[in-house]
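Asker: Next comes the sequence, and after it the predicted model I'd like to discuss.
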Amino acid sequence: MDTKDNNTPDYAAFLVAARQLLGPRGLTQDAELIEPWLTDWRGVYTGAALAMASPGTVEEVAALVRLCAAHGVSLVPQGGNSGMSGGATPDTSGHQIILSLRRMHAIRTIDAEARQVTCEAGVILQNLHEAVAEQGLRFPLTLGGKGSATIGGLISTNAGGTQVLRHGTMRAQVLGLEAILADGSRFDALVPLKKDNRGFDLKQVLIGSEGTLGIITAATLQLAPAPAGRRVLWVGVASLQMARAFLLHCDAMAGMALEGFEIIPAYSLAAVLHHLPGSRAPLDTDHTWHVLVELVAGTETMAGLQDLAEQVLATAFEAGLIENATIAASESQAEAFWLLRESISAAERARGPAVQHDVSVAVEQMPAFIDTVAPRVESAFPGTKVIAYGHLGDGNVHLHVLSPAGSVQGEWQKTTGKKISALIYDCVAEWGGSISAEHGIGQAKLAELARLTDPVRLGMMRAVKHALDPGNILNPGKLVPLAPDQAKP
């Protein structure tokens, strides 16, 4: 290792070598260019960086990682910087490299017959959607940040989104993977094999590892046929228990046609209507909870999709499961329904300070979990408001706690907000759930992961990290809590 002494890397020597490797386009120390990438999307974490590297090829990524390993310089992989847990933000030392993969945005191949696409890590999700749509296909994962989120980031955090109910998380979409490991070697498993029994499924180890085990540079992804059409339903229900019963009803009647099932509380809908210009409530009646349902059909079943949607609602009314409902009359109205759901986070931010929790429990327990935890938190912290929304069908909700009026942004989250989060995560642990359902651990939940996770699981995570990244140069301080006897990097 090239260092000034036994502990301090020679950063000047590293930068000289990195400039020679990447050139002016691939490495910058320009503060104005780097500044937008130093703060996470939520504005909670701000770090500093020695430089920002933007390699254009997998070979350059490999060479850069080898250079970092030789000099003892750590790096922080970053895609669209749209993460929710501070996992792509450097620390405050100013000694880490931001590794941006946004220049690596090629869609290498689309195999329409096999329904597969191979693309680089910097491809933006929305661009991928548009590219495969031209082939009559779709990539069945979407989320509100699709205009900035990159494929590498989505894989690194095992992203979910609104179509998990039918298609699963990012893990289910990844057929093959290419990544650079901490020593600069290239893990090449891009070719998808239906059956491969050569031991561990190593690509699955890298998926969801938040850049702590390897740098994902490309992936082969599963595609699905583009639906011939869809029907989007907005439904009012009296309680979460009724929403759950309605979900089971939809699943029984619609089967594979059921693609999305999202719950929205009355409070969140009102906040969005206030925040979003020109928006309007889908129903002319008030309801404690709202449900957004999407049904899709292929060419062979498209003719019966409208009848199916109407039958689902009619039989639900007869069974007393729902209070009111409407079916979007056009594609533009369907998009307007979904925009209401996707605007909840923005409306919440406009309202004032809040702490957000992305949690999961067993699917069948989610209504009882929310009904139990929400009053417990509001009682323990007077003046707060708990809202829960999201993916009821897969046991994952966004459980947010809004601060009392007059709370100071930033200050409240760091004081009372931390106590609230600890209580919520304690509740999640009591119910046997997960403190991170789809947004990752990053640095936001690192301490809570160490506090609440089974020591055996923690030990396995640390062992894998040490085996693949013994120098701890890949995104240190994220995802994997250090053992008590380990020195910080």
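Answerer: Perfect, I can see it now.
Asker: For the rest of this, base every contact and every neighbour count on C-alpha atoms.
Answerer: OK.
Asker: list the contacts for the closest residue to Arg42 other than its chain neighbours?
Answerer: Counting by Cα to Cα, 6 or more residues apart in numbering, Arg42 lies nearest to Met84, which is 6.5 Å off, once chain neighbours are set aside. Counting by Cα atoms under 8 Å, 6 or more residues apart in numbering, Met84 touches 40-42, 439-440.
Asker: Apply 7 Å and report the result again.
Answerer: 41-42, 439 (Cα atoms under 7 Å, 6 or more residues apart in numbering).
Asker: Strands along the stretch 301-450 of the chain, start to end?
Answerer: Listed in chain order, the strands of the stretch 301-450 of the chain (DSSP state E, counting those that start in this stretch) span 324-327, 354-360, 385-391, 396-402.
Asker: which secondary structure elements does the first one contact?
Answerer: Of the remaining helices and strands, those touching strand 324-327 by 3 or more Cα pairs under 7 Å, 6 or more residues apart in numbering; DSSP states H and E are strand 229-237.
Asker: just to revisit the earlier point, which one, of the strands of the stretch 301-450 of the chain, ends up nearest to Glu300?
Answerer: Counting by Cα to Cα, Glu300 lies closest to strand 324-327 out of these; the figure is 21.3 Å.
Asker: ok, Gln333 - contacts?
Answerer: Going by Cα under 7 Å, 6+ apart, the list of residues near Gln333 is empty.
Asker: so how far is Leu67 from it?
Answerer: Separation of Gln333 from Leu67 (Cα to Cα, to the nearest Å): 53 Å.
Asker: Which stretches in the stretch 351-489 of the chain count as helices?
Answerer: 366-380, 411-414, 416-430, 446-452, 455-468 (DSSP state H, counting those that start in this stretch).
Asker: Export those as TSV, with columns for distance to Ala270 and mean neighbour count.
Answerer: Formatted as TSV, the helices of the stretch 351-489 of the chain follow (distance: least, Cα to Cα, whole Å; neighbours: other Cα atoms under 10 Å):
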stretch	distance to Ala270	mean neighbour count
helix 366-380	19	16
helix 411-414	24	15
helix 416-430	24	17
helix 446-452	32	16
helix 455-468	41	14
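Asker: Next one for the comparison:
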Amino acid sequence: MADDMAGQVGDAEQLRARLGPDLVLTGEAVLPYCRDWHGDVQGQALAVLRPRSTSEAQDCMRAAAALKLRVVPQGGNTGLVLGALPEDGAAEVVISLERMTRIRSLDADNFSAVVEAGAVLEQVMAAAEAEGLFFPLTLGAQGSCRIGGNVSTNAGGVNVLRYGMTRELVLGLEVVLPDGQLFEGLSLLRKDNRGIDLKQLFIGAEGTLGLVTAVALKLLPRPEQVATALVALDGLEEVIALYRQARRDCCDLMSAFEFMPPLAIELACEAMPDLRPPLDAAHPAYALIEISGSGLVDIDDLMTRFLEGALMSGLARDGVVAQSRAQAAGLWAIREGMNLGQAMRGRHLRTDVSVPLSRLATFVAEAEAAVAAELPGCTCVSYGHVGDGNVHLNVLPDYGLGPDMIVPQILKAKKIVNEVLDRHAGSISAEHGIGRLKKPEFEARLPPVQRELLTRIKTALDPAGMMNPGCQMDHPAEAAHHAPLAEN
């Protein structure tokens, strides 16, 4: 034990000697970087390295490699699958991009921007808006998540229906490789067919192949008109039917189509006491719809005519259309506040799954019934993004149970949901990634050829298994070392 402690102190001192004290945090200063966003899990790290530039990020990587330390890249640490948490306080360092926040360029004529990986998503959105442009990635954590993390997890959000996942918004990347070399791929070209697109290897890799330090982003014209409505329906089947009609009537002008149960409003009001239910009566299901556009299209008229048709046909039972930005924000507050309400009720299962849209309603019904049958005291909260088949089927354990009973319920609920998901040819991760939390389920479902290809890519780019150990898949060089990070 004494030798281990001496080794840790020695490595930390060598990091300071190589990089300077300003770049290296140790001791209690490391703790906030080792805790997940919800505070459920506490990891450990030898040190946190905080480069201010790409060259300093290269220095950090080279120093870690020289000392045979493993590296956990970290952005805003807002992920939900433990993908940015260190585990080994003796042999792992966090490289935090929080100081690399510059917007290097913004080209309005090319509808593009180059930003450093530590730039907060909301900061990037604001910079684009100041130039009359729009960066469409929209997440609940946009005030604290960072672009590098968005890229590394291929983040989704509420606008995927129209604009796609983060992958579709990336023009180019700058990445520090495990040996300190720099992949300089910050292209601003829309069309570039020169062979394999190497940047795609790093998008969604969750820091397992390299450290993203800068991103070239695709921007769009800023929508000048936005219409938002909350619609009440008789159930999820009717929500799907309304979505089909919306795709026909609103076409590609529809930017969001979310579904929520009545419990969503209750949870949001618990978390936000000033929030008031927008409709007088409760209904079995709700759809939160947004359409947006610019130019000569009359968005408000389009929304009005679409909803009139839905009400006249009997598909929609009631609804409200926001008459101002403040009212629109109030409707979206329900969608965001329900997450806070769930957190206030304590530890619970948070899922992020997807199924073919044609199976969405059936999957939710079967999964909720299966949970109710085996865990009758638990409460299901199913909501998500209708247009891309993404469901957050969360399960709240029996109220008032102690931690020793809550965790078994969460694990059993996860098994139940995943078994139903498999029957519907779904994915265990629609937008949050794999991280460490979903790794066992991910590896259990990997076809042999896919596993072999992923292993070859990992060993080719990171032969020593240095990058983000224990995330997504075990590297052959780290399998014997790694012990899974446990939830507290």
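Answerer: Ah, there it is. Values in this document were obtained by computation on a predicted structure and should not be read as measured data.
Asker: which residue in structure 2 lines up with the residue nearest to Arg42 of structure 1?
Answerer: Structural correspondence for Met84 of structure 1 with respect to structure 2 (TM-score structural alignment): Leu80.
Asker: ok so, going back, of the helices of the stretch 351-489 of structure 1, which approaches Arg244 of structure 1 most closely?
Answerer: helix 366-380 (7.2 Å).
Asker: Report the angle between that closest one and strand 396-402.
Answerer: Helix 366-380 of structure 1 runs at 10 degrees relative to strand 396-402, counting by axes from the mean of the first three to the mean of the last three Cα atoms, to 10 degrees.
Asker: Over in structure 2, find the residue span helix 366-380 of structure 1 aligns onto.
Answerer: Using TM-score structural alignment, helix 366-380 of structure 1 pairs with 360-374 in structure 2.
Asker: re the thing from before, any chance of JSON lines for the contacts of Met84 of structure 1, columns distance to Val272 of structure 1 and neighbour count?
Answerer: Formatted as JSON lines, these follow (distance: Cα to Cα, whole Å; neighbours: other Cα atoms under 10 Å):
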{"residue": "Trp41", "distance to Val272 of structure 1": "20", "neighbour count": "19"}
{"residue": "Arg42", "distance to Val272 of structure 1": "18", "neighbour count": "13"}
{"residue": "His439", "distance to Val272 of structure 1": "22", "neighbour count": "22"}
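Asker: how close does the nearest residue to Ile147 of structure 2 once chain neighbours are set aside get to Gly7 of structure 2?
Answerer: Ranked by Cα to Cα, 6+ apart and with sequence neighbours excluded, the top spatial neighbour of Ile147 of structure 2 is Ala117, at 5.2 Å. Separation of Ala117 of structure 2 from Gly7 of structure 2 (Cα to Cα) stands at 32 Å.
Asker: more neighbours, the two?
Answerer: Counted by other Cα atoms under 10 Å, Ala117 of structure 2 and Gly7 do not tie: Ala117 has more neighbours, with 33 against 14.
Asker: counterpart of Ala106 of structure 1 in structure 2?
Answerer: Counting by TM-score structural alignment, the partner of Ala106 of structure 1 is Arg102.
Asker: Next, work out how far apart the residue sitting furthest away from the middle of structure 2 and Arg436 of structure 2 are.
Answerer: Taking Cα atoms, centre = their mean, the residue of structure 2 most remote from its mean C-alpha position is Ala2, at 40.4 Å. The gap separating Ala2 of structure 2 from Arg436 of structure 2 is 30 Å, by Cα to Cα.
Asker: now do Ser187 of structure 2
Answerer: Look at Ser187 of structure 2 and Arg436 of structure 2: by Cα to Cα, they are 32 Å apart.
Asker: what about those two, which has more around it?
Answerer: Neighbours per residue (other Cα under 10 Å) separate Ser187 of structure 2 from Arg436, with Arg436 holding more: 23 against 17.
Asker: Map that one onto structure 1.
Answerer: Aligned partner of Arg436 of structure 2 by TM-score structural alignment: Gln443.
Asker: what sits against its match?
Answerer: Residues in contact with Gln443 of structure 1, defined by Cα under 7 Å, 6+ apart, are 85-87, 477-479.
Asker: repeat that for 6 Å
Answerer: By Cα atoms under 6 Å, 6 or more residues apart in numbering, the contact set of Gln443 of structure 1 is 86-87, 478.
Asker: Considering these, which possesses the most neighbours?
Answerer: Gly87 leads the contacts of Gln443 of structure 1 on contacts (other Cα under 10 Å) with 32 neighbours.
Asker: distance of it from Ala422 of structure 1?
Answerer: 20 Å.
Asker: Shouldn't Gly76 of structure 2 be within a helix?
Answerer: No: assessed with DSSP: H, G, I helix; E, B strand; the rest coil, Gly76 of structure 2 is coil; it does not lie in a helix.
Asker: The nearest residue to it once chain neighbours are set aside: what's it in contact with?
Answerer: In this structure, Gly76 of structure 2 finds its nearest non-sequential neighbour in Cys145, 4.5 Å apart by Cα to Cα, 6+ apart. Taking Cα under 6 Å, 6+ apart, we find Cys145 of structure 2 in contact with 76, 78, 120.
Asker: please redo it, this time with the cut-off set to 10 Å
Answerer: Neighbouring residues of Cys145 of structure 2 by Cα atoms under 10 Å, 6 or more residues apart in numbering: 75-79, 118-122, 139.
Asker: Please pull up the equivalent of it in structure 1.
Answerer: By TM-score structural alignment, Cys145 of structure 2 lines up with Ala149.
Asker: re the thing from before, quick one: which of the contacts of Met84 of structure 1 is nearest to Glu134 of structure 1?
Answerer: His439 (29.8 Å).
Asker: For Val373 of structure 1, see how far away the nearest residue to the closest one once chain neighbours are set aside is.
Answerer: Setting aside the residues directly before and after it, His439 of structure 1 is nearest to Met84 in space (Cα to Cα, 6+ apart), at 5.9 Å. Distance from Met84 of structure 1 to Val373 of structure 1, counting by Cα to Cα: 22 Å.
Asker: do the same with Gln486 of structure 1
Answerer: Going from Gln486 of structure 1 to Val373 of structure 1 by Cα to Cα gives 35 Å.
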